[in-house]
Every structure is written in structure tokens, then in C-alpha cells.
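Novice: requesting a structural model of the entry that follows:
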Amino acid sequence: MKVRRALPARYGLFVFAALWMIVILPLTAMAAPYAAMVMDARTGEVLHSRNADTRLHPASLTKMMTLYIAFEAVERGEISLDTKVKISRFAASEPPSKLGLKSGQRIAFRYLIRAAAVKSANDAATAIGEALEGSEAAFARRMTRTAKALGMTRTTFKNAHGLTESGHLSTARDMSIMGRHMLYDYPEYYNLFSRQSTHAGVRNVSNTNRRLLSAYRGADGIKTGYTRAAGFNLVASAERGNERIIATVFGGTSTTARNKRVAELLDMGFKRAPSRARLQKPHMPVYNGQPAPAETVLASSLRPRVRPLTDAPVDPLLIAKTNEAITAALAGASEAPEATPAAVTPAAQAAAAASTAGIIPADTTAALVAAQGTPPVQVDEVEIEEFISLRPALRPTEAGAEPVLQEAAVTEEPEIEIVTRLSTSGGHQWGVNVGRYPSRYSAERALVTTALAEMATLDGALRKVVKRPTGFDANFLGLTRESADLACRRLSARNVSCQTVGPS
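Specialist: Here you go, the predicted structure:
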């Protein structure tokens, strides 16, 4: 019996169908959820959103927060761009994308920033976190605290690079907020995200976002991200004229599809955004409940208060005496040489006071001033009322006696309290000193070692090395007195030299 052979085409069709059912269909069913947001960067106004509050895997968009904290640390003096960071075995073992750092290698902090921003290097991101907080876990906690301070209410970080990890989640809205803060809070560093390539210390690296930067007019950042669980993510920003738009996409199916969708969203943003809008920069983050520095506050107005006029009757004898003084002054003025303003007679002063109080007509006072040769002075109404309130009071007289002028008792006004600045410390003015060291490096190393050993009380404290004539002091700052005392007691129990540092 003759057996027919199956045609090769049929075998090919069968294999293709099997692959489709086994591989393609499951991947399609597991495709990452889509989310998007378009924001007017100038005002923070949302122009479009879809699933914007759904918590998803951010992938390497995470590195925006890593870099934000790195910029913050440099500006606060926690670390410098030239600080040499020793790469740990853990950081060196991170999977791609990576710079290729080796365990034990030392590299300037600035190159770690470049590699994380441009190359999206996972090993560089982890090294940044370890340099600032001593461990990835401690740095992730700082990332989450910073996110909450920025208003990213649905974001939790577990690592510095964004590789998929349980609980490491964010949203399209939160990442748009992150991008806006990156743009306006640290504009001096923002140019990193628009570089097509850069030197990262050990080699040149290319920008993972270079396709969109080259293809879309006005695009100048910000950050890409991809993992299998997240899909192809991107937070992009573009500026045209007076308008700046931020567009965020989660769950793209490919780099090409993601970039196309982001370009469409940016176009939508430029069409919907007003051509002119007043720039409203986001507020810098507030930590530990400390408010932003307050403007000068006055307890009360510094303007003079108007005092009520007295209703006491004016004695006729005073009027007669004043008129006689005026007549004598006018007669003497026609014969005497021109007087200087400093030579005004007591009689003229009395006449001016009487005129101000309404005792004599104003035109008589004007004639007296003209005779004295003193130009008229413009006086504010409040000053006039102050002058009236200080005029001499009349003492009761006996019949036929000359009136006696008595100096009015001046009530001393309470001193106006002026508050020039409100405290922003929130009580976190104490610190802990863990020794003086011969070099800055040894002091920084001591701080990192101590922070790792005492994370319970020193997590979140500011590490600062202060140069002294005899060495470098290693300090933890930004603590309350209670937390500083507790940290010192715990360190002393471990035989670590320690002393608390009070407010200066």
C-alpha cells in the first residue's frame, strides 16, 4: 500500500498555528494595561486622561525619582557631583540595562547620574541609592516619602531602578506630576534628558529616548521604561513657543507604537492648551510637616493710629494771649532780617499749634509763616492728628490769674512686635556626631556604616561632613532632641563613639 507524504506547506501551517496558540495568544492576554495622561506643564491642568489613577508597573520611569533625589541631595550638600562612589557587589550584579560597573570600582557621582538619566542604567541607579542612604531598602523608603511630599499619592517604590517587584507601583497621573517637578524644581539638570548621548565615566552611552527626541519637534525629555509586566512606558515633554506639554503613556506594545501614541497625545495637548498661560510652578516638597519659609509677618500695622480729638473747651484767655503773640511776631518780622527755619520763634510755634487746633484762622497762620520766611510744609493728615493729640492741656485757673500751660502726659504706646520669619525647623534642629576623621572619605564611610547599623533611629537623617581645622566631623542632622538622644544611646551600646549636637 502506498503512503502519501504530507506536504511541507501543511507542516508549516500546523507549526505556525501551534506557536500562535501556545505563545502569541497568552502574550496578548497578558498585555500590560494601557494608561495615559496629558498635562499643561505650565499650570498642571490635565488636558486628557485614561486610566490615569490605575496603579501599574512604572518600570524605568522609577529612575526619575532616583534622579530627583540625587539632584536634591547635591543641592542640600549631602553629596557632591565629584564624590567618588564605591560600587557594591549588589549594584554591580543588577541586570541590564546597565553601565557595566564592577564591584569595588570607584566612580564620580556625576557619572552615575548621567548613566541613569541617559542610558537608564540599573547598576548606576542602585549605586546612587546606596551612596545616599546606605542600602536599596532605605533609599526606596526615602523615594516613597518624597513621592508623598510631591503629591504622588498612589505611588510606592521598592527599588531605585524600576525592575518588577511586588508593591512597586505608580500611576500615569503620579508620573506626570513627577515629570513636572523634575522640569521646574531642578531646571539646571533637566538638559540631561535631552542629550542624544553622553560620557558616563567609563564609556559613552546613548539616550534610550533618542528616537522621539529626533522625530518630534520640540521634544526635550524625559524618561522611557520597559519591563514585560509594564510594557513600553514613557513620560515625554515638548515645548513649542510659550507652550509646554507633558504626555505619559503606560503599557505600550512596542517602542514604535508607544512613541506614535505619545506624539499623538502631545499634538492633542498643544491643540487644547491655551497659547498663553501664567506659569504656576509646582511647590517644592515639604518633609516632616515643615512648612515652606514664611514671608515677613507683622503682629499689627505700623501705620500711626488716629487718636480722637478732645472735646474740652478752649479757654478765652489762651486765645487772647495767642493773638497778642501773633501781633508781636508780625511787627518784629517787618524790621528783623530774614530768619532761617531753625530760628522760628516760640510765639510762631504757639501760633501754628493754635491754628492747627482750630483756635485761630488758617490765613493768620499763613501770614505768620510768610513773615518768618519759612516755606510751607506739606503735612500728612495722620501727622496733624498726632500733633493735635499732643497739644498742652489746660490747668484750671483762679479768677483773674494767668492760665498756666501744663505738659500733657504722654501715654507710652506698647512696642509693636514684629515677627520677621516663622520657624521652619519643626523641632528637627538636633544632630548626632559620630567622630572626627582624618579625611572626608573616612568620615563619609563612617556615616554610611553607622546608618546601616542604626537604621531604626537614623533613617531619613541628613548625613553631613563638616571640615574642621583638625579633621572632618561626621554628623547626622535634622533630628529631634528625643531621636538624637535615643540614637546616641543605641550607638553607645554598640561601642560607637557618639555625642548629640544641639541647635547652633
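
Novice: make it CA atoms for all contacts and neighbour counts henceforth
Specialist: Noted.

Novice: what ranges do the strands span in the stretch 201-350 of the chain?
Specialist: 204-206, 219-227, 231-240, 243-252, 297-298 (DSSP state E, counting those that start in this stretch).

Novice: helices and strands around the fourth one, which ones?
Specialist: By that I understand strand 243-252. strand 35-40, helix 172-185, strand 231-240, helix 255-272 (3 or more CA pairs under 8 Å, 6 or more residues apart in numbering; DSSP states H and E).

Novice: orientation of the helix or strand that the shortest one is followed by relative to strand 35-40 in degrees?
Specialist: Past strand 35-40, further along toward the C-terminus, the next helix or strand under DSSP states H and E is strand 45-50. The directions of strand 45-50 and strand 35-40 differ by 170 degrees, with axes from the mean of the first three to the mean of the last three CA atoms, to 10 degrees as the criterion.

Novice: contacting residues for residue 458?
Specialist: Neighbouring residues of residue 458 by CA atoms under 8 Å, 6 or more residues apart in numbering: 451, 476, 487.

Novice: let's see it at 10 Å
Specialist: 431-432, 450-452, 476-479, 483-484, 486-487 (CA atoms under 10 Å, 6 or more residues apart in numbering).

Novice: check the gap between it and residue 485 for me.
Specialist: Computed as CA to CA, to the nearest Å, the residue 458 to residue 485 distance reads 11 Å.

Novice: name the residues contacting each of the two.
Specialist: Jointly contacting residue 458 and residue 485 under the rule CA under 10 Å, 6+ apart are 431, 432, 479.

Novice: take these and lay them out in JSON lines including secondary structure.
Specialist: Shown next, in JSON lines, are the shared contacts of residue 458 and residue 485 (DSSP: H, G, I helix; E, B strand; the rest coil):
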{"residue": "431", "secondary structure": "strand"}
{"residue": "432", "secondary structure": "strand"}
{"residue": "479", "secondary structure": "strand"}
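
Novice: format those as JSON lines; extra columns: neighbour count.
Specialist: Putting the shared contacts of residue 458 and residue 485 into JSON lines (neighbours: other CA atoms under 10 Å) gives the following:
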{"residue": "431", "neighbour count": "27"}
{"residue": "432", "neighbour count": "25"}
{"residue": "479", "neighbour count": "26"}
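
Novice: show me which of these is closest to residue 50.
Specialist: Taking CA to CA as the measure, residue 479 is the one of the shared contacts of residue 458 and residue 485 closest to residue 50, at 42.0 Å.

Novice: residue 264 and residue 247 touch, don't they?
Specialist: Yes. Residue 264 is within contact range of residue 247, at 9.3 Å (criterion: CA atoms under 10 Å).

Novice: the structure of the following sequence is requested for comparison with the preceding one:
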Amino acid sequence: MRQALTGFVSKSSFSLKAIMIAVLAVTVIAADVASALAARSSAIVIDAKTGKVLYSADANGRRYPASLTKMMTLYLTFEAMAKGRITRNTPVPFSAHASAEAPTKLGVRAGSSVPVEIAILSIVTKSANDSATALGELLGGSEDNFARMMTAKARQLGMNGTVFRNANGLPDPGQFTTAHDMAMLGIALREHYPQYYGYFSQRSFLYGRQRINGHNRLLGRIKGVDGIKTGYTRASGFNLVSSVADGDRRLVAVVMGGTSGRSRDNQMASLITTYMPRTSTRGNGNLIAKAGGDNPIKALAKVFLPKQDAPTPDDKPVTDDTVVASADDSQDDSQQVAEETKPVLQVKKVKTVAVAAMAPAPKAEQATSQAVTAYAEPTTAAPAIDPVKTSSVPSGWVVQVASSPTKSGAEALLDKTSKQAPKVLADASGFTVAFDNDGTTYYRARFGGFGSKDAAWKACDALKRKKISCYAVQQ
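Specialist: Sure thing, here's the model as predicted:
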């Protein structure tokens, strides 16, 4: 009996040991697969004036975007500013959800707010996750709805390999993109919103007494680099989108899946050095068609949003560059940029105030057998925000540049004028106003945001010197 029991225990122990070994082997294999996915790099270099692909390495391979996600968050923010829905000074409320996002973040308390401009600066420099979420909630009513808007806008811009799940790029297995799509987004940001593109070249800013430095170490290191965004999670590896302008030449380059911040930066520097001389000095650079309409969520009728359609990491990735990239990059002093070489934009820290919570998004609507939330119109919002589905009509002095029989035509004229005179209209917001003429509806193309009659007249005079017809009027 004792021998039989001993044999049984011995066999059981052996079986248990075998099972443990098998489980460990499977775990190791899974970890290796996840590691391999993270280590797979992809890259692309595009001539931003002609659209010619100068270099490509698995550019359509699916990757995690990490903080590159915030490029789309900013695209939709710039769009809202250009249409007059929000201004640089519109309060951005921070919900408990936004305030609780993982670092890196600005650190605004729940129930408080900061101006839109501070939220933008904190994203382009610090890659603040809380600011991205707060902007998403402001523009979409909820972060989930905003993610749908982001995906819809991606489709409208031709980014067919991208799905967004949140506004900041924190780990989500259903959020993915490609190097090719990120290059398209980088080009679109410059082409569509040149009046706001300068934010991406900001290397630091002062928030109250706190100096916040940026993550993009190629700014100031490589001639012509003027943005755009870094990104890192353990699953994505080290990502970077760079825009470069040198004389009449322009390119956009993307590196994804770098093994370290330093190696990623070195690879990007090598691509820029190699391919910038091969770019064209001709071409108008209008490569990405601007998505029209005020309701990008409609495009989701043809978008399937898979829940587990990207390789899932075996553990929750570390978030953003400062967690690992700063530790890695700081070892190389030659890559550090002397912040004193560029003026620091000072932003007065605005006293945070309690704000009402944003109303939840409306009930989902059905689209291709999938619930799709409608474009949100918060019932309680900051006073400066015009409801999303209506045209914003700023009061005070405005500059009218044209009128059109269609709203899309008027918006196209606004876009064209913004590109022709980005410095003149840097602080202005474009909008359209419908009016009736003998039973026919027309749309005025106007720019608002001028503080006085003199400011509006001065802007109009500057536009006329650029052969742009206009007149200033009090609205």
C-alpha cells in the first residue's frame, strides 16, 4: 500500500512538474512573440511636396501608435479652432477620468480647467495624457465618442489602416496604425492647419513657475526639423514622426518600433540626411484632401471597429517617453538641446476653476449592425464653445474674404486663405455665415477673433498686400 501511494505521489509530482514546465514554456513563447512584435520596426519617408515615397520599410505593417495618437487629437482640436467652435482661451474641463490618467501628465485636479492653448502646449511638449483626454471629452462629449470621431477623421484623410480607441495613446489592444498612415496625418496637419502648426516646434514652455521641456530631441539638432511627435509604450517601441522644411524642400518621415529613444533618433537623423537632398523643390504640397463636413462620425457607417484586432501585449506597457526614453536618452549629452537657444514661450498659469461636468454622449445610433455614437453636443459646456452642429458666429470685428453658394465652397476659401496668409491669420478663426439673397442661400467666408476695428482693418490691409480681397465689418 505504501509503495503504491509513494508511486502515485511520485507520478503526480512528475505530472505537476511537467504541466508547470509546459505552462512556463508557453508563457516564454508568448512573451517572445510579444517582444518580437514590439521589436519589429517600420519606417517611411515621403516628399511632402510631391507625395513620392522615398523610403519604405514595412510601412503598412500594423503597429501600436502610443503617443502618436495625440497627433489626431490635436488635428481635431485645430479643426475646432479653425471653425470657431473653440478658441485658444476656451476652458478645458478636467473630469475625474482625465485627471486620473497615468503620467506623463500636466497634473490638473478633477473639476478644474486650463485654457485650450495650455492643453495643446502640454501635449506637444510633455505629451500630457490628462490634457489629451480632457480635450477629447470637451470635443466629443466622452472619450469613447471622441475616439470614434478620430477614427472617422482618419478614414476621411485616407488613413485606412488606423483605429483609435482613446485620445492619448495609452495601451489599448484595439488601437493601431501604420507608419504610412502617421505620415499622412503629419502631412495633413501642416497642410490643413498651417496657422497652428507652429505649436509642434515648441521645445518648452512655462506653466506658472514650472518649466516644461519637450521630448523631441531632434528639434534644434537636425536642420529644418519643426516637429511633430514622439511616442513610446513597451508594446509599441520608440516611435517618432518628423517634419522637415529646408528652403523649398519638405519631407515627412516616420520611424516606429525603435529599440531605444537614442537609436530611434539616430535612425530618423540618418533618414533625413539621406533623403532630404532627394526631395523636389517643386509641387504645391497639397497632398492630403481635407475632409469636409461638420460631422465626421457619419463616416463610421462604413468603419468596422474590431475589439481585438491588434497583437495584444502580455503585460500593460509602460506609458510614454519620460518613463524609459528619458532614462535612455539622458545618457548621451550630445543629444541634449540647450533650451536657451530658443525663446521660451511663457504662459501664465490660469487659476483653475470648478466647471460643470460634460453631459454624456447621446444614445448610440445603429450603423452597419454596430452601435455608433452620434457626434456629441454637450448640454453643459464652456461658454465660449458653439454647439458642434452649428456655425460659430463670433461677435465684434471680423474680416470677410469671400462668399460662396455652398458651405463647403466657403470653407474651402477659408482654408485657401489660411494657407496663403498663415502669419496674418495666426490668431484668427475661420467660420461661415449663411445669408439669403432673393431666395437663394449663400455663405460668407469670414475670420473672427480680432479685438478691435483697427486690428481687423490691419489684418485686411495685410491680406490685400497678398492680393487677397477682403473687407472688415462689425458683426
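
Novice: TM value for the aligned chains?
Specialist: Once superposed, chain against chain, the TM-score is 0.58 (TM-score structural alignment, normalised by the length of structure 2); 302 aligned residues with a CA RMSD of 3.4 Å.

Novice: the helices and strands packed on strand 243-252 of structure 1: which one's closest to residue 29 of structure 1?
Specialist: strand 231-240 (12.9 Å).

Novice: residue 462 of structure 1: neighbour count?
Specialist: 18 (other CA atoms under 10 Å).

Novice: in structure 1, which helix is the longest?
Specialist: Taking DSSP state H as the criterion, structure 1 has its longest helix at helix 316-335.

Novice: what packs against it?
Specialist: Packing partners of helix 316-335 of structure 1 (3 or more CA pairs under 10 Å, 6 or more residues apart in numbering; DSSP states H and E): helix 346-356, helix 362-372.

Novice: need the ones you listed in CSV (columns: mean neighbour count).
Specialist: Below are those laid out as CSV (neighbours: other CA under 10 Å):
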stretch, mean neighbour count
helix 346-356, 18
helix 362-372, 17
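
Novice: before we move on, the earlier item: just the buried members of the contacts of residue 458 of structure 1?
Specialist: 431, 432, 450, 451, 452, 476, 477, 478, 479, 483, 484, 487 (16 or more other CA atoms under 10 Å).

Novice: let's have those in a markdown table, adding distance to residue 225 of structure 1 and secondary structure.
Specialist: Putting those into a markdown table (distance: CA to CA, whole Å; DSSP: H, G, I helix; E, B strand; the rest coil) gives the following:
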| residue | distance to residue 225 of structure 1 | secondary structure |
| --- | --- | --- |
| 431 | 39 | strand |
| 432 | 40 | strand |
| 450 | 34 | helix |
| 451 | 31 | helix |
| 452 | 30 | helix |
| 476 | 35 | strand |
| 477 | 35 | strand |
| 478 | 34 | strand |
| 479 | 36 | strand |
| 483 | 39 | helix |
| 484 | 40 | helix |
| 487 | 39 | helix |
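
Novice: nearest to residue 19 of structure 1, of these?
Specialist: Closest to residue 19 of structure 1, out of all of those and judged by CA to CA, is residue 452, at 50.1 Å.

Novice: separation between that closest one and residue 194 of structure 1?
Specialist: Applying CA to CA to residue 452 of structure 1 and residue 194 of structure 1 gives a distance of 36 Å.

Novice: now swap in residue 236 of structure 1 and tell me
Specialist: Residue 236 of structure 1 sits at a distance of 10 Å from residue 194 of structure 1 (criterion: CA to CA).

Novice: same thing with residue 237 of structure 1?
Specialist: On the measure of CA to CA, residue 237 of structure 1 and residue 194 of structure 1 end up 10 Å apart.

Novice: who touches both of the two?
Specialist: Contacts common to residue 237 of structure 1 and residue 194, judged by CA under 10 Å, 6+ apart, are 213, 219, 220, 221, 222, 223.

Novice: drop anything exposed from those.
Specialist: Neighbour-count burial (16+ other CA under 10 Å) applied to these gives 213, 219, 220, 221, 222, 223.

Novice: now the counterpart of the third one in structure 2, nearest residue through space, not along the chain?
Specialist: In structure 2, the residue paired with residue 220 of structure 1 according to TM-score structural alignment is residue 226. The spatially closest residue to residue 226 of structure 2, leaving aside those adjacent along the chain, is residue 201, at 4.8 Å (CA to CA, 6 or more residues apart in numbering).

Novice: for the alignment partner in structure 1 of the one you found, list the residues it contacts.
Specialist: The alignment partner of residue 201 of structure 2 in structure 1, by TM-score structural alignment, is residue 194. Shown in contact with residue 194 of structure 1 (CA under 10 Å, 6+ apart): 117-118, 207, 209-210, 213-214, 219-223, 237.

Novice: how about these, which pair is most distant?
Specialist: For those, the farthest-apart pair by CA to CA is 117 and 214; their separation is 17.2 Å.

Novice: compare the two (neighbour count), which wins?
Specialist: Neighbours were counted for residue 117 of structure 1 and for residue 214 using other CA under 10 Å; residue 117 has more, 29 against 13.

Novice: is the counterpart of that one in structure 2 in a helix, a strand, or coil?
Specialist: By TM-score structural alignment, residue 117 of structure 1 lines up with residue 124 in structure 2. At residue 124 of structure 2, secondary structure determined by three-state DSSP is helix.

Novice: give me the neighbour count for the residue lying closest to residue 124 of structure 2 once chain neighbours are set aside.
Specialist: In space, and not counting its chain neighbours, residue 124 of structure 2 is closest to residue 200: 5.9 Å by CA to CA, 6+ apart. Look at residue 200 of structure 2: counted by other CA under 10 Å, it has 24 neighbours.

Novice: who's in contact with the residue positioned nearest the centre of structure 1?
Specialist: In structure 1, the residue lying closest to the centroid (CA atoms, centre = their mean) is residue 284, at 2.6 Å. Applying CA under 10 Å, 6+ apart to residue 284 of structure 1 gives the contacts 149, 150, 181, 184, 185, 292.
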